[in-house]
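Novice: sequence plus the predicted model coming up.
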Amino acid sequence: MASSPYITAEGYAELNQELTARWARRRDVVKALSAAAAEGDRSENAEYIYRKKELREIDRRIRYLQKRLPDLKVVDQAPDNKDHIFFAAWVTVETEEGDEKEYRIVGPDEIDASKGYISIDSPLARKLLGKTIGDEVVIEVAGQKKVYFVLAIRY
């Protein structure tokens, strides 16, 4: 399944900053690579081998970002109906055990568990979309049913 093209304005700005930073880092790596190449035998030159690998990784990420950024659809406005859960919503849910958790539904390029950001493509986010406060959501994870109750929604 292809990932959703949606992204928040903050997420888009972060990806653009990452692309700029990768280009800057690439310039530094190319300089270091040239210096390492000038040292002679490349087959036993650890610095040269390391820099070549680092350059490949940087180039791979730059190619990905250059291909992905134009395809993204920035969602920078809250929906008209803020009583329902849509993309970019902060959602507070309660588990059956009584634990409260807050998640923000974001694009797949913005996932960050430490911030509570979950992908719109995740099973929980897909079930939450369109729900409102008081609704119950049931998902199956690793063969077990998990029940969540929507407590709050904010944008």
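Specialist: Done, it's in.
Novice: only C-alpha atoms from now on, for both contacts and neighbour counts.
Specialist: Noted.
Novice: tell me which other helices or strands the longest helix anywhere in the chain touches.
Specialist: If you go by DSSP state H, the chain has its longest helix at helix 9-37. The helices and strands touching helix 9-37, judged by 3 or more Cα pairs under 8 Å, 6 or more residues apart in numbering; DSSP states H and E, are helix 46-68, strand 73-75.
Novice: and here is the other one:
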Amino acid sequence: MSRGFVKEEDQEEAPVIPPRAALPVGATNYVTPLGFEALENEKHDLERERTKLPEDNETEKRRAQAVIDGKLKLLAERRASARIIYPNQQPEDEVRFGAKIKLKNHSNGSIQEFQIVGVDEADVKKQKIAFVAPIARAVTGLKIGDTTEFKLGNETRTLEILEITY
């Protein structure tokens, strides 16, 4: 049909669905039990939101529903690919997925603490970094007292593992 015969209000643009946190191609989608629970809660929240869409404006309802459906689809893919790793089943003396670590940056003497988690639960403000982050990859497999060279731009930092907890 020619676009000349289509009403302007029928020419809706597809809504933009924000992408989920990036997971490298071929990478396993590791999550902690709390991370998987958060994915489940997100699903329930989106389903609840879908039932509470405004009835008075059909166009707005359709757009909002399309956004929620898109988010649910991406979430379903992420949930289906999730592989739960239980931190309490990791070797206690080695940095692995789920570890909370304290390390010292010998380059400036600062102490840094964070937990290595899945990409969907990573939140720097909560000191949670994704297992695919360069610093997480640099320290994975290390033990207390071990050091590693971590390159950040033109700078190389010497990091020492001070503490590992799960």
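Specialist: Everything's here; your move. The shown structure was predicted, so the numbers you read here are calculated from the model rather than taken from an experiment.
Novice: so for the longest helix of the first structure, what gets flagged as buried?
Specialist: Gly11, Tyr12, Leu15, Leu19, Arg22, Arg26, Val29, Ala32, Leu33, Ala36, Ala37 (16 or more other Cα atoms under 10 Å).
Novice: check contacts around the first one.
Specialist: Just to be clear, that refers to Gly11 of the first structure. Taking Cα atoms under 8 Å, 6 or more residues apart in numbering as the contact definition, Gly11 of the first structure lies against Asp109, Glu110.
Novice: quick one: what's aligned to it in the second structure?
Specialist: For Gly11 of the first structure, the aligned position in the second structure is Gly35, judged by TM-score structural alignment.
Novice: so what's Val137 of the first structure up against?
Specialist: Here Val137 of the first structure is in contact with Lys127, Leu128, Val147, Tyr148, Phe149, Val150 (Cα under 8 Å, 6+ apart).
Novice: which of those does the second structure keep?
Specialist: Retained in the second structure (both residues aligned by TM-score structural alignment, their matches' Cα atoms under 8 Å) from these: Lys127, Leu128, Val147, Tyr148, Phe149.
Novice: burial measure for the residue nearest to Tyr12 of the first structure when sequence neighbours are not counted, as a count.
Specialist: The spatial neighbour of Tyr12 of the first structure that comes closest, neighbours along the chain excluded (Cα to Cα, 6 or more residues apart in numbering), is Val74 at 7.0 Å. Counted with other Cα atoms under 10 Å, residues neighbouring Val74 of the first structure total 17.
Novice: residue in the second structure paired with Val74 of the first structure?
Specialist: Under TM-score structural alignment, Val74 of the first structure pairs with Ile84 in the second structure.
Novice: again with Val106 of the first structure
Specialist: With TM-score structural alignment as the criterion, Val106 of the first structure matches Val117.
Novice: go on, Leu55 of the first structure?
Specialist: Per TM-score structural alignment, Leu55 of the first structure is aligned with Gln65.
Novice: pick the one among the kept ones among the contacts of Val137 of the first structure closest to Ala78 of the first structure.
Specialist: Ala78 of the first structure has its nearest neighbour among those in Leu128, at 16.4 Å by Cα to Cα.
Novice: hang on, Val132 of the second structure in a strand?
Specialist: No: counting by DSSP: H, G, I helix; E, B strand; the rest coil, Val132 of the second structure is not found in a strand; it is coil.
Novice: counterpart of it over in the first structure?
Specialist: By TM-score structural alignment, Val132 of the second structure lines up with Asp121.
Novice: need the contact list for the match of Val106 of the first structure.
Specialist: Tyr30, Val31, Thr32, Gly35, Phe97, Gly98, Lys128, Ile129, Ala130, Phe131.
Novice: one step back: ok, and which of the helices and strands packed on helix 9-37 of the first structure has the densest surroundings?
Specialist: Mean neighbour counts were compared across those using mean count of other Cα atoms under 10 Å; the top stretch is strand 73-75, at a mean of 17.
Novice: mean per-residue distance, it versus the second structure.
Specialist: Comparison of strand 73-75 of the first structure with the second structure after fitting gives an average deviation of 0.8 Å (mean Cα distance after the TM-score superposition for the first structure).
Novice: helix/strand/coil for the most centrally placed residue in the second structure?
Specialist: Among the residues of the second structure, Asp120 comes closest to the average C-alpha position under Cα atoms, centre = their mean, at 2.0 Å. Three-state assignment for Asp120 of the second structure (three-state DSSP): coil.
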